[in-house]
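Student: everything below, folded, please.
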Amino acid sequence: MSKTVEFIFDVGSPTAYLAWTQLGAMCERTGAQLQLTPVLLGGIFKATGNNPPGAVPAKGMYMMRDLARYAQRYQVPLTMNPHFPVNTLLPMRVATAAIGTPEQDTVVGALYDAMWKAPCKLSEPEALSRVLTEAGLDAGHWLERAGDEGVKDTLKANTEAAVKRGVFGAPTLFVGNEMFFGQDRLDFVEEALA
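Tutor: Below is the predicted model of the structure:
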C-alpha cells in the first residue's frame, strides 16, 4: 500500500507554490499519493497568532532572497506578485471546489501560475475567470461552484481542522501523523515517504 503526502496549502504563499512545483515528481519517485487540502492562510494566522514573514522587515528581505535561491535550485519560474498580499478567499474556494475532480490539478496549477508565474490580482473575479478560461476550464462553472455553501463550509472546516492539528502556516505537509512545515523540508518529506 502506497503512502500519502497531504499538502495543506493556500495559493497566496510563494513557499507553497515552490513546494507544489516539486510534489508531483516526489510522488512519482516514491510511489506516494498526493492529497490536496486547501485552507485560508489568513484564517490560520489569525487563529494561531502567527504573522507572515514580511511582517518583520529583515525576515521578509531574507525570505525574498531565499525564495529566489529555491526557485533557481528547483529550476522553476518565480515572479513576485505585485498585488501581494492577495486576498485568496475566492481562488481558494475555487480550489476547494476542484478537490477530487478530474480537473483538480489543472485548477490548482492555473491558480498557482496566476499568482507566481504570470502574476495577476487573483482576488478579482474577472482576473480569475480569465485565468481559468486560459487554462481550458469552464470559468463560469468554477466561479459558480465557489459560491456554493458546501464549498465555503469545507474550506472553513479545512482551515479549522488544520489549526487543531498544529498547522501554523503554509505549506504544511503530513506523512501519516508526522508534520513538516515549509518547502525547505521536502527532503524530510521524501525520506518519510521512502
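Student: use CA for all of it now, contacts and neighbours both
Tutor: OK.
Student: buried ones in the host helix or strand of residue 157?
Tutor: Assigning secondary structure by DSSP states H and E places residue 157 in helix 149-164. Along helix 149-164, these residues count as buried under the neighbour rule (16 or more other CA atoms under 10 Å): 151, 152, 154, 155, 156, 158, 159, 160, 162, 163.
Student: what does stretch 87-103 give?
Tutor: By neighbour count on 16+ other CA under 10 Å, the buried set for stretch 87-103 is 87-99.
Student: ditto for stretch 53-68
Tutor: By neighbour count on 16+ other CA under 10 Å, the buried set for stretch 53-68 is 67, 68.
Student: list of residues touching that stretch?
Tutor: Stretch 53-68 is contacted from outside by 14, 15, 78, using CA atoms under 8 Å, 6 or more residues apart in numbering.
Student: spatially nearest residue to the second one (excluding sequence neighbours)?
Tutor: The one in question is residue 15. In space, and not counting its chain neighbours, residue 15 is closest to residue 183: 5.8 Å by CA to CA, 6 or more residues apart in numbering.
Student: also this sequence, please, to line up against the first:
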Amino acid sequence: MSKLEVFFDCSSPWTYLAITQVGGIARAHGAELIWRPILVGGIFNQINKEVYETRANPDHPKYRYMRKDLMNWADYRGVTINWPTIFPVNSVKAMRACIAAADIGKCETLALEVCDAYWGRNQDIAQDEVVAACAEAVGLDAAAILEKTNDPEIKQRLKNHTQEVMDRQGFGSPTMYVNETDMFFGQDRLVLVEEALKRAA
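Tutor: As a prediction, the model looks like this:
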C-alpha cells in the first residue's frame, strides 16, 4: 500500500484548499493517509522568514496577485474563503485538537471544520469555545478534545511534527510526502501527488 503523509496547519488558506481534496485522492488510489498537524509559524520563524516580509508589504504586486490567485483557486475548488479579521491567527489549540482527533480517526473532518470556521465564517480558532464548537459539529466529544489540547504528550507531538517536516526539507503548509521521500508543497501540486500515487500503485 502506498502512503500519503499530509503536514498541515489550518491557519493557511492554501492548506484549506488542499485538505478539501487530498483525502479523496488518497482513497481513490488506495493509499494510507496520515495526517500530521504542525505549526507553520514555527517553520516560518526558523527557515522561511521571507513570509513575514511579504505580509508586511500588502501593496506589492506579488502579494496582490497572491490574493487574487487564492480566490481563483477557491472558486475552482468550490470552497468559501473570506479573509479573516484576525490574521495571522494562533492555531496552537486547534492543531492540538486535530492531533487528538487523528488518534480516533477524525482528523480530516475536524480539520475541515476548523478551516471553515476560520476561513469561511471568520471565527477565531484560538478560542476554546470555537474549537469546542468545531469538535461538536463533527460529532466529537468537545470537552474531551479540549482536555486533550492541554495534554503534555499532545503538545510534544505537535512540536515533533513541526520539527519533522523541517528535518525532511519541508518549509510550509501543506507539505505532502508520497512513500516518505517524494515531497510536494502546496495545494496546486495535488495533480502531481495523484500521479505519484498512480505510479506507486
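Student: which of the contacts of stretch 53-68 of the first structure fall in strands?
Tutor: For the contacts of stretch 53-68 of the first structure, membership in strands holds for none, with DSSP state E as the criterion.
Student: in the second structure, which spans are strands?
Tutor: 3-8, 32-37, 175-178, 182-185.
Student: so which of those strands is nearest residue 136 of the second structure?
Tutor: Taking CA to CA as the measure, those were each checked against residue 136 of the second structure, and strand 32-37 came out nearest at 19.3 Å.
Student: what angle do that closest one and helix 152-167 make?
Tutor: Regarding strand 32-37 of the second structure and helix 152-167, their directions subtend 100 degrees when assessed with axes from the mean of the first three to the mean of the last three CA atoms, to 10 degrees.
Student: can you tell me which helices and strands strand 32-37 of the second structure packs against?
Tutor: Other helices and strands packing on strand 32-37 of the second structure, by 3 or more CA pairs under 8 Å, 6 or more residues apart in numbering; DSSP states H and E, are strand 3-8, helix 22-28, helix 92-102, helix 152-167.
Student: before we move on, back to that, out of the contacts of stretch 53-68 of the first structure, list just those in helices.
Tutor: Counted as lying in helices by DSSP state H, out of these, are 14, 15.
Student: need the contact list for residue 46 of the first structure.
Tutor: With contact taken as CA under 8 Å, 6+ apart, residue 46 of the first structure is in contact with no other residue.
Student: returning to that earlier point: map the residue nearest to residue 15 of the first structure onto the second structure.
Tutor: When the second structure is aligned by TM-score structural alignment, residue 183 of the first structure is paired with residue 187.
Student: what is the neighbour count of that match?
Tutor: Using other CA atoms under 10 Å as the criterion, residue 187 of the second structure is surrounded by 23 other residues.
Student: likewise residue 109 of the second structure?
Tutor: By the criterion of other CA under 10 Å, residue 109 of the second structure has 20 neighbours.
Student: what lines up with it in the first structure?
Tutor: Alignment of residue 109 of the second structure against the first structure is given by TM-score structural alignment, with residue 106 as its counterpart.
Student: same thing with residue 169 of the second structure?
Tutor: By TM-score structural alignment, residue 169 of the second structure lines up with residue 166.
Student: how about residue 133 of the second structure, what's its match in the first structure?
Tutor: Taking TM-score structural alignment, the alignment pairs residue 133 of the second structure with residue 130 from the first structure.
Student: residues in contact with that match?
Tutor: Here residue 130 of the first structure is in contact with residue 139 (CA under 8 Å, 6+ apart).
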